[in-house]
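Asks: Turn this into a structure:
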Amino acid sequence: MKAVLLICFVFSVVCSKEAVCNDTETKARILLINSYHPQYDWTAQLTQGVKNTLNDFLPSENFHVEYMDARRFVADAVHEQLITQLLLHKYRSFKPDVVITADDAAFYFLIEHPELFANTPVVFGGVNVFKPELLQDRDNFTGILEGMEISGNIKLIEQIQPKVEQVILLSDKTELGARMTDQARLELAKLTTRLSVKIWDDFSLAELHQSVNTASANTAYLILGMHRDRNGQYISFSEHLLPLTNLSKVPIYGMWGAVLINQGVMGGLMNNPLQHGASLAQIAKDIIRGKQVSDIPIRDKSDFVPTFNYRQLQRFNINLDRLPKASKIHGRTESFYQKHTEIVHASLAILTILLAAIALLALNIQRRMHAEKQLLQLNKVLDDKVRSRTEKLQDANVQLNSMMDELKQLAHTDPLTSLYNRRAGMKKLNKLVTRCISSDKELSVVLLDIDYFKRINDNYGHDEGDRVLVEIAKTLDEGIRPTDFLYRWGGEEFLLLFPNTSSLDTTSLCKRLQSMTSNILVANEYSVTFSAGIAQLTKDESSAELLKRADEALYQAKGNGRNRVEVSLNLQINSTG
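Replies: Take a look at the predicted model:
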């Protein structure tokens, strides 16, 4: 009897403690103070990571989120004063049990304003440059440092681009940018590398555009932090980064995953804000459940994982074998097997079981039909003949399909340059003309012809002529944008299609291609040049009419002295090379 009473007593105590714990969680309030604005990808994903972790822990109305907007209002004293007054007013009546800060601005804001949440546990995250002395006598602070992976990214660039000789780190003169720059200098002083590493933190957007557009092939860029340029213009990654990376002649790397990976950045050792936010929320939950802040050590760095954009890897011809084995590659199309591995394995398992069942049934039938052995033997002979003939037909069919594929490839590919040929170009042009006319989109067509190509064959032989054609094709292919199309039109002529591109932009692109092809020498004696004619699609114009105008413009370019770019006069635009 006493034992039963003791068990009941212990059970009631445990239940009462669990009830008290659940009640504490239900009534707890957690405040997240974000350094930046809610539209900033890093902030949005970190906040979502916190929400996901707290979703089943406390009522949604007990989770409060504030945004300091410190990227757009950098070092704005009035803005900071107003935020201070707002938080004092709001959370005087709704005092949080735990405060989570995201990124440097919010962390330093609470350090500088202890009157806001005195003695309240603070879990900080996303701090790039941390000074331990700031937390002296502040036992209520713990968290996870975001840190920076500068040395690791420089070594990564050195690994995947062995021809790079110079890395330029991009920062700025804002408070956070200056801290990042100082940290970079400390790391570079300890870093052993063959690369020349420079820090650029004082530039305008126009100067940055000029720099990346004229950078030599042995250069790479690594983004630290860019908030404002020299002229005070706010730099938005979502608005300004994609035009910058599209313009760049060389890869641009970064370490802030969610903000950069889909904005034309090659990649790098990158962090994950969703995971970072979830880790911060877990620490907050532990504190609500009674764990002392002093018992939770500060984690000195978040995880930086090799992460890359597949399109940029292809754009800059990066050998995927040079990437770290654990790399995450965004935008790469997975095979059917990769997408449906579990289904394929399950199907194979079912098929194996069915085959095993069939084998057992076949064995049973064989035993039961022993008396008809001769008939079965005759059937077997017949089956073997049918099987043999079927296999021969299948082999012939495979060979026929292979020959058809090869013929199809030959019909659409130029064997010398490996470019698509005139037939493929005409098919693509017809499709683009129909699509652009129906959607009222721009389309520019360029016919270009290598100047004095007959002299190359006559003076140096057809082998040299073929080599020049191959070099020209390779250079043009590397020089056009991913959205453009290139074909060998015949002989020394090439066709280029520029969707959604004006004649003026097409002229600029052609001149850039002229500059690139000028590096090709004939027998190491003189540079190759070409003439080009441009025609822009007009309403209700056919493919043949459009090509005719481009050909006329090409004829005009050759007649005016060659090494020129001429635009069809139908658009009232003249351009000379």
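Asks: drop to CA atoms for contacts and neighbour counts, all remaining ones
Replies: Noted.
Asks: Once you drop chain neighbours, what's closest to residue 227?
Replies: residue 235 (5.1 Å; Cα to Cα, 6 or more residues apart in numbering).
Asks: and this one, so I can compare the two:
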Amino acid sequence: MLSPLVGKESAVAAPIDKNITVIHQYSSDHPYHVLFNQGMREVFAEDQRYSYDFSFEYLEIDKLPHDAVHLGQTIEHLRYKTEHSIWQPDVLVTSDGVSNRLLKYKKDLPSDVPVVACAPDYGSTSDISIDAFSEHYLLPKTENYKENIELILELLPETKQVYVVIGNSSEEQKSMKAVTEATSGFDEQLDFVFTNELAHEEMLATLSAARSDSAVLYLRWMMDIDGISHVPERVIEDVVDAVSVPVFGVMEQYLGTGVIGGYVYQVSKLGQDAARMAIDVIDGKDTAAFVQQDSYSNYVFDQRALDRWNIEAKLLPAESEIQYADVSFWDQYGKYLVIGVVVIVLETALIITLIYNNRRRVRAEAELRRLNETLEKMVNERTLELLKANRLLEKLNKQLDHTARIDPLTQLYNRRHIDERLGAEMEEFRRTGQEFTVMIVDIDDFKLTNDNFGHEAGDDVLKTMASILLDNVRKYDVVSRWGGEEFLLLFPNLSEEDAMSRAEVLRDQISQYPYTFNGHSLSITVTIGAATVREHETIEDLIHRADLALYVGKEYGKNQCIMAD
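Replies: The predicted model follows:
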């Protein structure tokens, strides 16, 4: 059913000058409509000449797809309400997709109310011209596929395969031509897998099997090959949960679901221009300037997803917008520190003034002395508070630094910490000649554990592995999580002659450990690649040799320890 929501832009009691009816095709809580309404309201709020009232109508196509009876009754309800209500709209705004659905119902809409139609489809199969619906169009360019493919190659240059997630609705079938044209220019660089001929579960299964050198570009998934309708913003959450590779999206409402982001179509900007066009319609101005707009896409990213996939901000395109970034301590508490300093300065000025007056007014000496003591006490209290604040700041900074160096799952040191320790150890080697050894420990067939028993089992294996490694190294050795199922170990003052025996101890302890998960016994082994530092060698060279040794061990059948040449 329709869900009218009426609300004033301002809390100030004033006559209602202009009424705006907005028609959306999905339910009221749909992310697309939330963003559209947000952008639209921002612009209307800036126009101080009128007081705007709104009525929001929702066709709820996501709940009752392909139901012509429901759509007809909904339009009849809207017509009846418009004819009999004392609240009459000055402008009717239809968001993306609505105008095409309402073509044949044009006669049932108020004939004297101008319509602002957002993103109508001139390729519609209707026998009624879209121009008969309204003369006020807002036609944004939404095809941002090429830019997103270029972005994937820029941020993830090792990518060899891209899964393009798109459904099989009539709208999505029309989009496939633009998609195939965009991807054709990259055939020599990438293999593309399209999901438009798959059912929902088949699509998720296909994505879950993606290779590590793959990425996912999520366009939308409104209907699968079986004709079952879906909500794209909910399907993308299923996609993110199913895959173990980066996921990029092309719509603003996908941000916050776990996708990295991308060159996204910003629905909020469409809502802003819809409001600007509606204001021009009210003012009797020409609205042709809004046709064929090309300014609704921008590079927007989720900081949490960037951190997950180790993508640095400096690699992002210029003027990129980053959302969900952590708030710094200064941004959160800086104003309070400034206020404290100002208070201390003002109190100090007051003390100086009182001392000066004390010298000039002998009769008030006793009173001034009391005031001076009181003020000194206040200064001491404020100084003590400031010292406590500084100590708290130092403590928080230490906690933040510690947190930034620890892998949250295994509680081992992370890549940032081990990189710093490797740098320090290399400096010690160059200065004193004290050699050291690194080992890369990789869990064999770890993906099978995740596939067969779930990611919870995989996480349990990673934590158990961390415990075993810590129990079998020296106190001054460093154990870190290098990434995924790989661990990097640093052994100061460990020669090449002793490295293999140490590696074999670790491999043997791990292979003999009785792994169980939910009553299931797991056979877990590791392959270890080791390398001891050499003269004139960089850290990158050292890690590369250890990685090559690990690769050789995998080729030899896994559950091996290989010393680098």
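Asks: before we move on, back to that, report how many residues lie close to the aligned partner of the residue nearest to residue 227 of the first structure in the second structure.
Replies: Applying TM-score structural alignment, one finds that residue 235 of the first structure aligns to residue 230 in the second structure. The local packing of residue 230 of the second structure (other Cα atoms under 10 Å) involves 18 other residues.
Asks: OK, contacts around residue 230 of the second structure?
Replies: Residue 230 of the second structure makes contact with 62, 221-224, according to Cα atoms under 8 Å, 6 or more residues apart in numbering.
Asks: And residue 256 of the second structure, by the same measure?
Replies: Per Cα under 8 Å, 6+ apart, neighbours of residue 256 of the second structure: 302, 324.
Asks: which part of the second structure lines up with whichever strand or helix holds residue 31 of the first structure?
Replies: Under the criterion of DSSP states H and E, residue 31 of the first structure resides in strand 30-34. Under TM-score structural alignment, strand 30-34 of the first structure corresponds to residues 20-24 of the second structure.
Asks: Give me the mean deviation of that stretch from the first structure.
Replies: Compared with the first structure after fitting, stretch 20-24 of the second structure has a mean deviation of 0.7 Å; criterion: mean Cα distance after the TM-score superposition for the first structure.
Asks: from the middle of its chain, how far away would that stretch be?
Replies: 30 Å (Cα atoms, centre = their mean, to the nearest Å).
Asks: The nearest residue to residue 44 of the second structure once chain neighbours are set aside and residue 301 of the second structure: what is the separation?
Replies: Take residue 44 of the second structure and drop its neighbours on the chain: the residue closest to it by Cα to Cα, 6+ apart is residue 275, 6.3 Å away. Distance, residue 275 of the second structure to residue 301 of the second structure, by Cα to Cα, to the nearest Å: 26 Å.
Asks: Which of those two has more residues huddled nearby?
Replies: Taking residue 275 of the second structure and residue 301 together and counting by other Cα under 10 Å, residue 301 has the greater number of neighbours (27 against 23).
Asks: The more buried one -> the first structure?
Replies: Checking TM-score structural alignment: residue 301 of the second structure goes with residue 308.
Asks: need the contact list for its match.
Replies: 261, 266-268, 327-330.
Asks: for the stretch 251-400 of the second structure, what spans make up the strands?
Replies: Counting by DSSP state E, counting those that start in this stretch, the stretch 251-400 of the second structure has these strands, from start to end: 261-265, 297-302, 321-323.
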